[in-house]
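Asker: Structure for this input, please:
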Amino acid sequence: MLQNPVPCPPSRALSRRSFFRAGAATAVALGAGALRTGTAAADDGIPVSPYIDITQPSYDLFRSKMLHESHHVMQGFAFDNVNRRLFVVQAQNGTSGDDLCLNQLSFSGEVLGSMHVAHAGHGVSIGVEPVGTASYIWMECDADGTTTDARGTALARFKFVDGGTPSVKKFLTGSKAITCATDPVYRRLAVRRSEGGRMWYSVYPLASAAAGDFSTPLVHFPQPALSTSSVVFQGYSILGSSLYTLDGSGHADAAGIDSCVTRIDMNTGLVRDRALTRAGSTLVYREPEGLAVYRTAGGETRLFLGFGSRSSMDNVDRYANLFYKNVLVG
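Answerer: Okay, the predicted model is just below:
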């Protein structure tokens, strides 16, 4: 068991009145699949659900596992909760930075398969949709550049095939800095993208999104400021009515740890909890990389936190590490 977290810097969030006013004031039309404003969200929002207590300790799933591309850190990851699969994305070796590699891992961290996805973006967050025995991946595509700063301009959905070339169906084309995450328990898709110079979240039933229907989000709200100083956004995930985010930077040792997990009520856009996490504090150059939700076969709900690491500061190889929190409240 790892150390208990301590509070992160205080957050600033919208009031409920400001939440709806901001939504009504932000009319965005980006491509054929444009999202509507906050007032177009379903009247009932998302039913209130149990949530993960982010102030509780974290536990190891695995540490120091090398992915298919040895020289690049892990980015976003997601679980197929039906077929019991784990997928992790990273940049490809020897490319300019926008070409990604999708890894399928065992739950002990061994690489079971991979796919290369060209000109995709950065891979901050991905989703998975189980369809029978197949796993369909949701992730950004059509990057706006060819470097590590490139970000996707559309969402891609494709079947994972080890060693195959993705057969992609695209949604929400013409977006800016778009990514997604899936809720494997309640089967929903969250979309995060830049609208009017600010990041917004929208959530849809996964079946509706797969059918190309993005007309009526369950909720649509701007990302609240997470502290009074700038933070490095490193991933997000959703579970029921809560959105979880991860932020922080990489540090050579535990003395510089600044990684924080935040829980946001998606029906109000308000920050409910924010806590520093020391999961994997002994890792060399520990950098937060991604969040995902998983429910075990035994029924335990877990919020997973990803971290990249190195064996030493001067080693070019990068390693993946996963930890989880499992105290469900409500």
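
Asker: switch to C-alpha atoms for all contacts and neighbour counts from now on
Answerer: Will do.

Asker: Strands of the stretch 201-330 of the chain, start to end?
Answerer: Counting by DSSP state E, counting those that start in this stretch, one finds strands in the stretch 201-330 of the chain at the ranges 219-222, 233-239, 242-247, 260-265, 270-276, 284-295, 301-310, 319-325, 328-329.

Asker: now the other sequence, so there's something to compare against:
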Amino acid sequence: MELPLTRRGFLSAGALGVGALAVGGVLADTLTAEAAVPSYFDVGQSGGDAFGPVKLSEPDDGWQSMSVDQVNGRIYYSQAPNRTPGNMRISYLQGNGATISATNYMQFDNFGHGQAIGIERLTNDTYIWMECDPPAGSHTGTKFCRVKWREHDGHSYTLEEAMKLDGFEMYNLVPDSVGVCCTIDPEGKRLLIRYAPKAHQYQHHYRVFDLESVKQRKAKTLYPPHSETTLLQHVPATNSNGKPRNFQGMAIYGDYGYLLTGHEWFVGHGDGAHTQCRPPSGDKGDIHLTVFDLRTGKSKSARTTAHYTYNYREPEGLAVQLANEPRLLFGIVDEQQCATYRGNKASDKHTMSVSYKNVMSTKPL
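Answerer: I've put the predicted structure just below:
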């Protein structure tokens, strides 16, 4: 069931003018969204492979999320170093997948899971937007923070230490929420967030803020909030193994948002171990891409068979790249061999591949 949000002076989708919206008990202006991109990526059309497989800064894991620096062409990504839940290591690849020194990273301990990050580029500086401040016993954040990227940093920071860094800011946009994450549109003007009310931690919602107003601590929303349950209504509730839909990334471009969902291959279990390997039945998995209209909440979903021959094949990370043409990038983690997990340790190294969708459409969803 969709959780009814408390709101005052709700501005319905598509209406003109200025209204007001209560965000976690804090009144914020609701603005008419004016996006310059009238079309969307048709997730049901064919695309291609951008690059991969490549190894990352932390070779024991794939990334959790990615975001593109449109000025320098870099693809920043977040990993869980040493497969440690709650810790986030930020590094980057070149836009063509070329790797950078393994020591060129910034690590943030006990910040969150890193299911989405955002890149803000200002003159000569790059800022990372991400989750932070998870509650005790949790590995996902409750607040959002902005950190200035430090090239060749190679250090780990607790929240207390990060707060002393130049350019660090923290924002509590949706009080009493958990499981938060965020990303930024390619033009660097809007912040898309995912969150769940603390009392209903599995009922996630999406909201878009004007980025500059957030930085000025006068947060202004640009669209009505949307329920994840409604947006993913065209994605099967469970896969062939009975596992529920699994959020793996989000992006925003124009008046449209994008979601990535799905699981790694799963075959067999017993004695505390489970094996990921491509099923012999020819099952092509449950990885889905969803596009939704930020104004109306209408959505369209399609399964992708990208890299379905991979052994492990877990979807991780979604981003928009504007380089030579607009592309919706999505990542796929793989391993050289089928992996048997015991506890939280993998038996082999991970690699990352990135595929894309590039067919645009103006047809109503």
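
Asker: Minimum distance to residue 30 of the first structure: which of the strands of the stretch 201-330 of the first structure has it?
Answerer: Distance to residue 30 of the first structure, taken as CA to CA, is lowest for strand 219-222 among those, at 15.2 Å.

Asker: what's the mean distance for the closest one versus the second structure?
Answerer: In the superposition with the second structure, the aligned residues lie an average of 2.6 Å away from strand 219-222 of the first structure, counting by mean CA distance after the TM-score superposition for the first structure.

Asker: next one: that strand to chain centre, how far?
Answerer: Offset of strand 219-222 of the first structure from its chain centre (CA atoms, centre = their mean, to the nearest Å): 16 Å.

Asker: before we move on, back to that, with residue 61 of the first structure as the reference, name the closest of the strands of the stretch 201-330 of the first structure.
Answerer: When these are ranked by distance to residue 61 of the first structure, counting by CA to CA, first place goes to strand 319-325 at 5.3 Å.

Asker: which residue numbers in the second structure go with that closest one?
Answerer: Alignment note (TM-score structural alignment): strand 319-325 of the first structure is matched to residues 351-357 of the second structure.

Asker: swap in stretch 72-89 of the first structure?
Answerer: Taken onto the second structure by TM-score structural alignment, stretch 72-89 of the first structure occupies residues 61-78 there.

Asker: Give the buried residues for that stretch.
Answerer: By neighbour count, and taking 16 or more other CA atoms under 10 Å as the criterion, the buried residues in stretch 61-78 of the second structure are 61-70, 74-78.

Asker: measure it end to end?
Answerer: This stretch, stretch 61-78 of the second structure, spans 10 Å end to end (CA to CA, to the nearest Å).

Asker: Distance from the chain centre to it, please.
Answerer: The gap between where stretch 61-78 of the second structure is centred and where its chain is centred comes out at 11 Å by CA atoms, centre = their mean.

Asker: again, but for stretch 233-241 of the first structure
Answerer: 6 Å.

Asker: what stretch of the second structure does that stretch fall on?
Answerer: Stretch 233-241 of the first structure lines up with residues 247-255 of the second structure when matched by TM-score structural alignment.

Asker: What segments of the first structure are helices?
Answerer: 16-25, 206-210 (DSSP state H).

Asker: okay, these, which one's buried deepest?
Answerer: Across the helices of the first structure, the average number of neighbours (mean count of other CA atoms under 10 Å) peaks for helix 206-210, which reaches a mean of 17.

Asker: Now do that helix: which range of the second structure does it align onto?
Answerer: Against the second structure, helix 206-210 of the first structure falls on residues 211-215 (TM-score structural alignment).

Asker: mean per-residue distance, that stretch to the first structure?
Answerer: In the superposition with the first structure, the average deviation recorded for stretch 211-215 of the second structure is 2.4 Å (mean CA distance after the TM-score superposition for the first structure).
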